[in-house]
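Engineer: sharing a model that was predicted from the sequence below.
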Amino acid sequence: MKKLLHIIATPRGDESRTLKVSGAFLESFRSSQPGWVVEDLDLPKENLPSLTAKRVDGKYALLSGKDLYGDLKES
């Protein structure tokens, strides 16, 4: 079974025009693609860690193949 991940990144909810457009698309997609499952990921409702400079530094260190050191390990 194929999956489509619909990532909702706006905290505006029903006030979001983009969310209305994506909702119309997904309604059409669901009816025309019955073999697909659409999964919503609503980021504003998730308990995500706060973004800090240390976390960003750690991410880029890992992406460049470096080991995390010191307080970057904790982030």
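Structural biologist: Perfect, I can see it now.

Engineer: from here on, just use CA atoms for contacts and neighbour counts.
Structural biologist: OK.

Engineer: contact partners for Asp40?
Structural biologist: With CA atoms under 8 Å, 6 or more residues apart in numbering as the criterion, the residues that contact Asp40 are 5-8.

Engineer: which ones among the residues you listed are found in strands?
Structural biologist: Counted as lying in strands by DSSP state E, out of these, are 5-8.

Engineer: dump the residues you listed to a markdown table, plus neighbour count.
Structural biologist: Supplementary listing: the ones in strands among the contacts of Asp40 in a markdown table, determined by neighbours: other CA atoms under 10 Å:
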| residue | neighbour count |
| --- | --- |
| Leu5 | 10 |
| His6 | 14 |
| Ile7 | 13 |
| Ile8 | 16 |
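
Engineer: included below, for side-by-side comparison, is a second structure:
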Amino acid sequence: MDAARHQFLLSIPDQLCVVGFDDIEQASCSFYDLTTFAQPVVAIARQAVTWLGESPSSDRLEGHSVTLHAELAWGSSVRGV
């Protein structure tokens, strides 16, 4: 966002909409007010630990798939949709 604003002189969100994917603390700072996806980090970690505990001791783990729901945290970096 900094480069878009300062180096390319783009107006956010008028000329460029920006969306993050990990809802870091800085996303909510007033200077950024980034729209971002809040991922269920605790649920992801729990699932990974469960899979590791269920896997036999080997160098390779079987592939797994799970669907977890993220929430969209609206900021001002995206124009109203």
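Structural biologist: The structure has been received and is ready for your questions. These numbers were taken from a predicted model, which means no experiment stands behind them.

Engineer: let me see the TM-score of these two.
Structural biologist: Comparing the chains after superposition, counting by TM-score structural alignment, normalised by the length of structure 1, produces a TM-score of 0.29; 41 aligned residues with a CA RMSD of 3.7 Å.

Engineer: most widely separated two among the ones in strands among the contacts of Asp40 of structure 1?
Structural biologist: Within those, two members stand farthest from each other by CA to CA: Leu5 and Ile8, at 9.5 Å.

Engineer: what touches both of these two?
Structural biologist: Here Leu5 of structure 1 and Ile8 have 40-41 as joint contacts, going by CA under 8 Å, 6+ apart.

Engineer: Ala73 of structure 2 against Ala38, yeah?
Structural biologist: Yes: distance between Ala73 of structure 2 and Ala38: 6.5 Å, which falls inside the contact criterion (CA atoms under 8 Å).

Engineer: in structure 2, spot the helix with the most residues.
Structural biologist: With secondary structure taken from DSSP state H, structure 2 has its longest helix at helix 41-54.

Engineer: which parts of structure 1 are helices?
Structural biologist: 17-32, 53-63.
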